[in-house]
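Novice: this one's sequence-less:
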């Protein structure tokens, strides 16, 4: 798979992931969407390249809600050859977006 195909698939999977989040009342803001897109494109690349993730301290993910982890696992199933830890990393993006419901202006910034 070439770079253009990876980018295209990454964008498509990002749109699907955002729709999945929205169906669970999780609405990432524009910055969170861009970060999610970058992460998912990297996941697509790893799924084809076979590159592994560095070792992670799984305790870092103890505060991730079950729904965010479950949704991340679902997105990871859309790709092949991903490490188990990928869902944990992706769930962090989902958890941050989920926090938007508690603070509607979270993540939105303006530069003066």
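Specialist: All right, it came through fine. Note that the structure is predicted; figures quoted are calculated from it, not measured.
Novice: from here on, contacts and neighbour counts on C-alpha atoms
Specialist: Noted.
Novice: please tell me how far the residue nearest the centre of the chain sits from residue 70.
Specialist: For the chain, the residue nearest the mean C-alpha position is residue 90 (3.8 Å; CA atoms, centre = their mean). Residue 90 sits at a distance of 10 Å from residue 70 (criterion: CA to CA, to the nearest Å).
Novice: okay, pairing it with this:
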């Protein structure tokens, strides 16, 4: 992830979640985990991740469930990306396990970036 400050666009996504402070916490957790894994996201990938995190926080609050996914389509996602995603989804209550797989794509794609 980039080392830049939180932008107005990022702040807007945090607010959209329904709990700006919680969304920012989840983002900072994901940023810390990415740093530990040496995952560097482009600005676009970072905004895409924050948008997804915002939606996850919103679903956690409203207890809305995502449509179940076929886990077979995630066989090419590394175990490390899955584990990273689980750490983040475990931070939020009321999410179904399928959220892990949807979130893992952000980390898996960013792993392809050249540092």
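Specialist: Arrived safely, thanks for sending. This one's a predicted model, so the numbers in the text were calculated from it and none came from an experiment.
Novice: alignment lookup: the residue nearest to the centre of structure 1 to structure 2.
Specialist: Counting by TM-score structural alignment, residue 90 of structure 1 corresponds to residue 103 in structure 2.
Novice: give the contact list for residue 43 of structure 1.
Specialist: If you count contacts by CA atoms under 8 Å, 6 or more residues apart in numbering, residue 43 of structure 1 has them with 82, 86.
Novice: helix, strand or coil for it?
Specialist: Secondary structure state of residue 43 of structure 1, per DSSP: H, G, I helix; E, B strand; the rest coil, is helix.
Novice: residue 115 of structure 2 reaches residue 42, doesn't it?
Specialist: No: at 10.1 Å, residue 115 of structure 2 does not count as touching residue 42 under the criterion of CA atoms under 8 Å.
Novice: the two: who's more crowded?
Specialist: Higher neighbour count among residue 115 of structure 2 and residue 42: residue 42, with 13 against 8, using other CA atoms under 10 Å.
Novice: report the separation between the equivalent of that one over in structure 1 and residue 88 of structure 1.
Specialist: With TM-score structural alignment as the criterion, the equivalent of residue 42 of structure 2 in structure 1 is residue 29. Distance of residue 29 of structure 1 to residue 88 of structure 1, given as CA to CA: 20 Å.
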